[in-house]
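Student: Sequence and predicted structure below; questions after.
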Amino acid sequence: MKTTNLRAILRPMLRQLIVLPVLVAVMGMLHACGSASGMGKAAAPAAQRFTATYVLQQGGSVTIAQAATPGLAGATASAPVVKLERVNDSRCRVGAVCVWAGYISYSFTLTGTDGSTSSFVLSDSMPNGKPSVTQNGLTFTLAGVEPQAVPAKNEATPDYRVSLRVSNAPSS
């Protein structure tokens, strides 16, 4: 009878000795999995907000260093490049007789960090034109042009300097 009582006492203790470490191990693994997935979420930092203004002449380009993405192991960072392809000035020249006022627009090409290219046109005077556009997560906004004055009828086309504000925040 004593052996039966001893067995009755030892069985629950043995179960606890086996079940308790297994339960602790399972809980530890679940905690580790939860921590790893939480770390993966926290590892993706929010992009730093930036706004920069660049002055471009026709045919000129600029690297948007603030929007650079890190390269793969051992590779250098890659940054988008924006190029002012051409200035389209169809405005009526001073001293000329015109049937319409015309407009000025600016054609750009954006080369992304992956080498892909996209084109966009900015204008604050062209019908259906927009002074701001968003491409590849970057907002491009006309910030000014020099010279602003319409050239005279017999004057050579000016070498325009276009100020372009680039931001990774939506335009406001």
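Tutor: Structure received.
Student: switch to C-alpha atoms for all contacts and neighbour counts from now on
Tutor: Noted.
Student: Just the element for residue 16, please.
Tutor: With elements delineated by DSSP states H and E, residue 16 resides in helix 2-42, which encompasses its position.
Student: After that helix, which helix or strand is next?
Tutor: In the C-terminal direction, the helix or strand that comes right after helix 2-42 (DSSP H and E) is strand 51-57.
Student: immediately after that following strand, which helix or strand?
Tutor: strand 61-63.
Student: other SSEs contacting that following strand?
Tutor: strand 81-89 (3 or more C-alpha pairs under 8 Å, 6 or more residues apart in numbering; DSSP states H and E).
Student: What residues sit buried inside the strand it packs on?
Tutor: For strand 81-89, burial by neighbour count (16 or more other C-alpha atoms under 10 Å) applies to 81, 82, 83, 84, 85, 86, 87, 89.
Student: Serialize those residues to a markdown table and add fields for distance to residue 61.
Tutor: Output for the buried residues of strand 81-89, formatted as a markdown table (distance: C-alpha to C-alpha, whole Å):
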| residue | distance to residue 61 |
| --- | --- |
| 81 | 7 |
| 82 | 6 |
| 83 | 4 |
| 84 | 6 |
| 85 | 9 |
| 86 | 11 |
| 87 | 14 |
| 89 | 20 |
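Student: Pasting the second one now:
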Amino acid sequence: MFRVTNAYGSELGIAEQSNRSLAPVQQKEVVYAEMDGNMILTRAGWKEVKLGRVFKSSDCASGGEQNRGMITASQYMAHLGSKDPFCRGMDELLDAYGGTRLKDRLVLINDGAVWIHNWCMDRYPQAIHVLDYYHACEHLHGFAGLAFKDSKGWNGHKDKKRNF
């Protein structure tokens, strides 16, 4: 089973991910791109799997608490290995939406990893760059632990009641 999965996975690769059906971006619409990476243990050792998600502001559901945070349509890019094929795939995906022509109507959301930050700044300098919520809270928590360590009730990372 492993060999079969590996063989078909290798054949599909990034080429399969480039076959997409994208609705055109409207003139005032915003395009969002989220990117992150995570280390996984493979038979060949530790490798980073990278995932990107792109969606338009019109893909965000509205109307009521029930639909809050729901995205109705999005496109994904995934890659196991080095950053270069992943970045090329994300460039192709974002170019299909208008890429660099979007300027400040492109919002790039990520964890602040150096390779992602460098790619975003090099390729899309006019886009809006956002540190994702989880990592912003993580950095804020670390800062608060250092800045307020003498404050009563604050004991840094050991405080279980502060759930960021």
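Tutor: Here it is on my side, so go on. Being a predicted model, the structure only gives us computed values, none of them experimental.
Student: List the TM-score for the superposed pair.
Tutor: In this superposition the chains share a TM-score of 0.27, using TM-score structural alignment, normalised by the length of structure 2; 77 aligned residues with a C-alpha RMSD of 5.5 Å.
Student: which one among the buried residues of strand 81-89 of structure 1 gets closest to residue 41 of structure 1?
Tutor: Using C-alpha to C-alpha, residue 81 is the member of the buried residues of strand 81-89 of structure 1 that sits closest to residue 41 of structure 1, with 29.7 Å.
Student: ok, so what distance separates the nearest residue to the closest one once chain neighbours are set aside from residue 132 of structure 1?
Tutor: The shortest distance from residue 81 of structure 1 to any residue that is not its chain neighbour, by C-alpha to C-alpha, 6 or more residues apart in numbering, is 4.4 Å, and that residue is residue 63. Distance from residue 63 of structure 1 to residue 132 of structure 1, counting by C-alpha to C-alpha, to the nearest Å: 19 Å.
Student: Could you check which of those two has the larger neighbour count?
Tutor: Neighbour count, other C-alpha atoms under 10 Å: between residue 63 of structure 1 and residue 132, residue 132 has more, with 21 against 16.
Student: Assess the claim that that one and residue 141 are in contact.
Tutor: Yes. Between residue 132 of structure 1 and residue 141 there is a contact under C-alpha atoms under 8 Å: 4.2 Å.
Student: how about residue 47 of structure 2, what does it touch?
Tutor: For residue 47 of structure 2, the contacting residues are 39, 40, 41, 80, 81, taking C-alpha atoms under 8 Å, 6 or more residues apart in numbering as the criterion.
Student: Quick one: buried ones out of the residues you listed?
Tutor: The neighbour-count test (16+ other C-alpha under 10 Å) marks residue 80 as buried among the contacts of residue 47 of structure 2.
Student: quick one: which of the contacts of residue 47 of structure 2 sit in strands?
Tutor: The subset of the contacts of residue 47 of structure 2 located in strands under the criterion DSSP state E comprises 39, 40, 41, 80.
Student: Could I get the contacting residues of the first one?
Tutor: With contacts defined as C-alpha under 8 Å, 6+ apart, the neighbours of residue 39 of structure 2 are 46, 47, 48, 49.
Student: Reformat the residues you listed as JSON lines; add distance to residue 55 of structure 2 and secondary structure.
Tutor: Below are the contacts of residue 39 of structure 2 laid out as JSON lines (distance: C-alpha to C-alpha, whole Å; DSSP: H, G, I helix; E, B strand; the rest coil):
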{"residue": "46", "distance to residue 55 of structure 2": "30", "secondary structure": "strand"}
{"residue": "47", "distance to residue 55 of structure 2": "27", "secondary structure": "strand"}
{"residue": "48", "distance to residue 55 of structure 2": "23", "secondary structure": "strand"}
{"residue": "49", "distance to residue 55 of structure 2": "20", "secondary structure": "strand"}
